[in-house]
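Asker: Return atomic coordinates for the entry below.
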Amino acid sequence: MPLRPETARQVDALVADAQSAGHVPSLIIGVVRDGALAHLAAAGTQPLPDADLQYRIGSITKTMTAVLVMQERDAGRLALDDPLRRYLPEAAAAGPVTLRQLLGHAGGLQREPDGPWWERSEGVDLAALLAGFSVTKVAHPPHRVWHYSNLAYGLLGGALERVTGTPWAQLTQERILDPLGLHRTTYAATEPFARGYVLHPWHDTLREEPRTDSRAMAPAGQIWSTVTDLARWAAFLADPDPAVLNPTTVDEMCAPVILSDLDAWRGGYGLGIQLTRDGDRVHVGHGGSMPGYVATLAVHRPSRTGVVGFANSYGFRTGGIGPLGHQILTHVLDVEPVPTRPWQPAEAPPPADLAPLTGRWWWMGTSLDVSWDRATGELVGILRGDRVSRYAPEGPDRWRGVSGVENGEVLAVLRDEAGRPAALDVATFVFTRDPDSEP
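Answerer: Just a heads-up that it's a prediction; the model follows:
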């Protein structure tokens, strides 16, 4: 669904202002809604940006590396709480640091690998990355603080290669890019692509930056993509394709592993996913930068709305592409609420064995209203009028919470001597039809 004309004009103005004030050669932002690119805003002429023009996505690559790790976890070939040294014995000096901690930047490893600045230098292979790995690479004890680490993602890529016997680039191509149709997302730049620049601080001239192959550090920031393809990746994070990764696993990735902002609790990190709180909303995604390029990906999952974008200058004179992306996402969500789905009457009442479970139940004067969702086959329980939980059938007279405050808890149907439902036992809280009943 395209944006309303006035919203589109406002987004265009924000992008034009950011390009002008930031002295950005080329800037492009895409708004994603319900799995599709709903609006494209672009500014700058070096080069003229369009939806098929490649830019480097930088650390947004980490979200793909994390999905590969989670695929292996779901397949039972690794566990998130396994120590890294199980897969990379050469990194034994990292001690007990786990894959989960590395994914969430909670492992305490130093930010960069040793040697020349890896983002602007030709990369080394995994053996060279691991050579000389020592306790000096550990900046903090595991899970003591949030400490961003590109090195951690180079090592995660190495662990994936050891587990699968397949290079990281091939895994990414076969398991993510090909299944999702991201045909303009590539390991190396493929024409047409935007050249990346550093802007001279005093006379606004441009210096083109090298486009290096980061090799063993590729899982931390190598990939190139377009707005069209990155919009598809944003749509995947909002509404995952089960053929690539189980949606419940993506939910798990978007839950906090650690807070990155202990003062205001506005930021955190999940399993490869940056979490940014904006008021009552949480945006998931990632930022990215490589010499000459910056990128943003921010998604509000409940509304399936996101923003993706690129610029081909290493930094803005004012602000940055990350704050710009979050500002645009918040604005779109504020002025264009998700359309309300029309109510449709049920075609038939619930099955005879479920109908007696519906209605109002009581515990200590507290109401629980139970209904049946024909579309999912789940029971829906609303506690005190606003706390919603959903329950999926697990066996005779047994339901398991799958969302809400009772997620994971058991709802058991208790029957009287005649076999009629007499009470609902929700995690030991027994609800009856009598509002005056006692537990």
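Asker: Could you use CA atoms for every contact and neighbour count after this?
Answerer: Will do.
Asker: What segments of the stretch 101-250 of the chain are helices?
Answerer: With DSSP state H, counting those that start in this stretch as the criterion, the stretch 101-250 of the chain has helices at 126-130, 150-164, 168-172, 218-221, 227-238, 247-253.
Asker: Of the ones you listed, which is nearest G22?
Answerer: Between G22 and the helices of the stretch 101-250 of the chain, the tightest spacing by CA to CA is seen for helix 227-238, at 20.1 Å.
Asker: show me what contacts the closest residue to L109 other than its chain neighbours?
Answerer: Leaving out its chain neighbours, the residue that sits closest to L109 by CA to CA, 6 or more residues apart in numbering is V138, at 4.5 Å. Going by CA atoms under 8 Å, 6 or more residues apart in numbering, V138 touches A94, G108, L109, Q110.
Asker: Quick check: which helices or strands does the helix ranked longest in the chain pack against?
Answerer: Ranked by residue count and defined by DSSP state H, the top helix of the chain is helix 5-22. In this structure, helix 5-22 packs against strand 26-33, strand 36-44, helix 321-335, with contacts taken as 3 or more CA pairs under 8 Å, 6 or more residues apart in numbering; DSSP states H and E.
Asker: Identify the residues contacting the following helix or strand past the longest one?
Answerer: Moving toward the C-terminus from helix 321-335, the next helix or strand (DSSP states H and E) is strand 359-363. By CA under 8 Å, 6+ apart, the residues outside strand 359-363 that reach it are 367-371, 423-424, 429-435, 437-439.
Asker: The helix or strand hosting V284 packs against which elements?
Answerer: Using DSSP H and E, V284 maps to strand 281-290. Under the contact criterion of 3+ CA pairs under 8 Å, 6+ apart, strand 281-290 touches helix 218-221, strand 274-278, strand 293-300.
Asker: Counting by contacts, list what the second one packs against.
Answerer: Here strand 274-278 is seen to pack against strand 267-269, strand 281-290 when contacts are counted using 3+ CA pairs under 8 Å, 6+ apart.
Asker: As CSV, the ones you listed with distance to H300 and mean neighbour count would be great.
Answerer: Output for the helices and strands packed on strand 274-278, formatted as CSV (distance: least, CA to CA, whole Å; neighbours: other CA atoms under 10 Å):
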stretch, distance to H300, mean neighbour count
strand 267-269, 14, 23
strand 281-290, 5, 22
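Asker: now the other sequence, so there's something to compare against:
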Amino acid sequence: MSTDQEELLAGTRRALLHRIAVAQTEERAPSLVATVVRGGEAVWTGARTSVEGHAPDEDVQYRIGSITKTFTAVLVLQLRDEGVIDLGDPLEKYLPGTGAGEATLAELLSHAGGLAAETPGPWWERTPGSLRPDLADVLGERPLVHPVGRRFHYSNPGYALLGALVEKLRGATWEEVLRRDVLEPLGLRRTGVRPKTPHAVGWAVHPWADVMLREPAEDLGRMAPAGQLWSTTGDLARFAAFLAHGNAHVLNIESLREMRRPAAPAEATDVASGYAYGLGLELRHRGGRALVGHTGSLPGFLACLAIGVEDDVAAVVLANCTSGPMLFPVAADLIRIVAEAEPLIPAPWRPLREFDSAVLELVGQWYWGTQGFALRLSADGPLSLEPLSGTGRRARFRSNGDGTWTGLEGYYAGELLKPVRRPDGSVSHLDLGSFVFSRQPYEDGASVPGGVDPEGWRGIG
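Answerer: All right, here's what the predicted structure looks like:
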């Protein structure tokens, strides 16, 4: 089945359906449902099922596992944006006595806090949360298994701590805060901590026989902020649109961009696979395309939300089996199919409405030593520095309002760009974090560190 398919070409729709059909059939999923988002709107939903009854649609709930962590991260970023916390603060400042208080809030968000991957005791995903009523039951006697801040080590208990932080600072349960501050403002009416009809049943599919076993659906208790939520592809499509474009009532786009930047020390294996972790979001590369989002799993369920930010296409894929289809490749392929078959139409070029003539004096070609760069002023606001060769350091710069600019990304993030003027007011050179950019390579008369050989340029004679 599919909905809103008139918004995509027939060939695109068939390719999308074919991809999820292959995944559901070959990987033996009882059901699989997917929704594609383009330009912030759901444009296609498709489903396949082998279980009696109608195929699931965008309104049927599945457990989404660790995609819950992204919701929890949004709650923490809201506290930061309101000035209640600083992400550089240690957890001990707000939740003393946990045994993991040395880790900062940013390190917990990015799984760099050194915490164990799982809770002590029985498998928390398949046993009642009542077995872990306190944070001590979640952390155990040895919460840290690595030095704090030194490496990425995925930690479910770390997000239980962040949920407890939200509860303490908001004076309400994590569930109440989530509903009030995220779910209701975004209109996610089919997302919650407990299932509501219609919802899928979680199954384990036997690895060597085409038979199934029903999985228990436990309330995770203290571990809820790490993986409790039930949701639908329709609600997660709206959540994906929010993560891509922001919402002034929930979280602004700059904070969401911060969530999408790598924030944890990468392991060599992760670098090789193109995987990194931001603040509650996974960052991956597939087929030359950068994707952000999160995967999730709980016994009986698999989930994936992926966003191709540059293409403005997202995909949500849900299945009701403990193992089977790898949903990230499926979601990535759905994004690729739409992006390649129906590429994003760029907005029309428009000139600036107004500009500072002093800035216009700075644009054009500059040289750092012998390497050429172009400084450009574009209608989207920031100055941009780009290597003429296509390779090299590049960055955008935000105006400070005093004739200087601050780097926003890459090597020059946070560095100051300022024009240095001669006594007559003309620009001598640009100073970028002590690097001198001159109009000509090692320009005679410019303030080049080390000076310029008075004999000038020469050949071999």
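Asker: circling back: look up the average distance of the longest helix of the first structure to its aligned counterpart in the second structure.
Answerer: The superposed helix 5-22 of the first structure is, by mean CA distance after the TM-score superposition for the first structure, a mean 1.6 Å from where its aligned residues fall in the second structure.
Asker: Can you list the buried residues in that helix?
Answerer: With burial defined by 16 or more other CA atoms under 10 Å, the residues of helix 5-22 of the first structure counted as buried are T7, A8, V11, D12, L14, V15, A16, A18, Q19, S20, G22.
Asker: Report the aligned residue range of the second structure for that helix.
Answerer: Mapped onto the second structure using TM-score structural alignment, helix 5-22 of the first structure spans residues 10-27.
Asker: Identify the residues contacting that stretch?
Answerer: Residues outside stretch 10-27 of the second structure that contact it (CA under 8 Å, 6+ apart) are 5, 29-34, 44, 46-49, 324-325, 330, 333-334, 337-338, 341-342.
Asker: again, 6 Å this time
Answerer: G324, P325 (CA atoms under 6 Å, 6 or more residues apart in numbering).
Asker: next one: stretch 265-279 of the first structure
Answerer: Contact with stretch 265-279 of the first structure is made by 63, 66, 103-104, 253-261, 282-286, as judged by CA under 6 Å, 6+ apart.
Asker: just to revisit the earlier point, make JSON lines from the helices and strands packed on strand 281-290 of the first structure and add mean neighbour count and distance to D386 of the first structure to it.
Answerer: Below are these laid out as JSON lines (neighbours: other CA atoms under 10 Å; distance: least, CA to CA, whole Å):
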{"stretch": "helix 218-221", "mean neighbour count": "27", "distance to D386 of the first structure": "42"}
{"stretch": "strand 274-278", "mean neighbour count": "20", "distance to D386 of the first structure": "23"}
{"stretch": "strand 293-300", "mean neighbour count": "27", "distance to D386 of the first structure": "22"}
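Asker: With distance to P210 of the first structure as new columns, can those be given to me in CSV?
Answerer: Shown next, in CSV, are these (distance: least, CA to CA, whole Å):
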stretch, distance to P210 of the first structure
helix 218-221, 15
strand 274-278, 27
strand 293-300, 11
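Asker: for the ones you listed, which one sits closest to R195 of the first structure?
Answerer: Of these, nearest to R195 of the first structure by CA to CA is strand 293-300, at 8.6 Å.
Asker: related to what we said a few turns ago, figure out which of the helices and strands packed on strand 281-290 of the first structure is closest to H143 of the first structure.
Answerer: Of all those, strand 274-278 sits nearest to H143 of the first structure, with 16.5 Å by CA to CA.
Asker: equivalent range in the second structure for the closest one?
Answerer: The aligned range for strand 274-278 of the first structure in the second structure is 282-286, by TM-score structural alignment.
Asker: check the fit of that stretch onto the first structure and give the mean distance.
Answerer: Mean for stretch 282-286 of the second structure is 2.0 Å (mean CA distance after the TM-score superposition for the first structure).
Asker: And the strands in the stretch 351-461 of the second structure?
Answerer: Using DSSP state E, counting those that start in this stretch, the strands of the stretch 351-461 of the second structure run over residues 364-368, 371-377, 383-387, 395-399, 405-407, 416-421, 427-432, 435-438.
Asker: Save the ones you listed as a markdown table, and put in mean neighbour count and distance to A276 of the second structure too.
Answerer: Formatted as a markdown table, these follow (neighbours: other CA under 10 Å; distance: least, CA to CA, whole Å):
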| stretch | mean neighbour count | distance to A276 of the second structure |
| --- | --- | --- |
| strand 364-368 | 19 | 31 |
| strand 371-377 | 19 | 29 |
| strand 383-387 | 20 | 25 |
| strand 395-399 | 19 | 21 |
| strand 405-407 | 22 | 22 |
| strand 416-421 | 17 | 28 |
| strand 427-432 | 20 | 29 |
| strand 435-438 | 22 | 30 |
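Asker: I'd like the ones you listed laid out as TSV, including distance to V193 of the second structure.
Answerer: Below are these laid out as TSV (distance: least, CA to CA, whole Å):
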stretch	distance to V193 of the second structure
strand 364-368	55
strand 371-377	48
strand 383-387	45
strand 395-399	41
strand 405-407	41
strand 416-421	46
strand 427-432	50
strand 435-438	53
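Asker: which one of those strands lies closest to R38 of the second structure?
Answerer: strand 395-399 (26.4 Å).
Asker: For that closest one, grab the matching residue range in the first structure.
Answerer: Mapping strand 395-399 of the second structure onto the first structure (TM-score structural alignment) gives residues 389-393.
Asker: what sits up against the matching stretch?
Answerer: With CA under 6 Å, 6+ apart as the contact definition, stretch 389-393 of the first structure has outside contacts at E378, L379, V380, G381, W399, R400, G401, V402, S403, G404, V405, E406.
Asker: From L411 of the first structure, how far off is the nearest residue to the fifth one once chain neighbours are set aside?
Answerer: Spelled out, it's W399 of the first structure. Spatial nearest neighbour of W399 of the first structure, chain neighbours left out: P393 (4.4 Å); criterion: CA to CA, 6+ apart. According to CA to CA, to the nearest Å, P393 of the first structure stands 9 Å off from L411 of the first structure.
Asker: circling back: tell me which of the strands of the stretch 351-461 of the second structure approaches T232 of the second structure most closely.
Answerer: strand 395-399 (37.6 Å).
Asker: superposed on the first structure, where does that closest one end up, distance-wise?
Answerer: Once fitted to the first structure, strand 395-399 of the second structure is off its aligned match by 2.4 Å on average (mean CA distance after the TM-score superposition for the first structure).
Asker: Thank you kindly, that will do.
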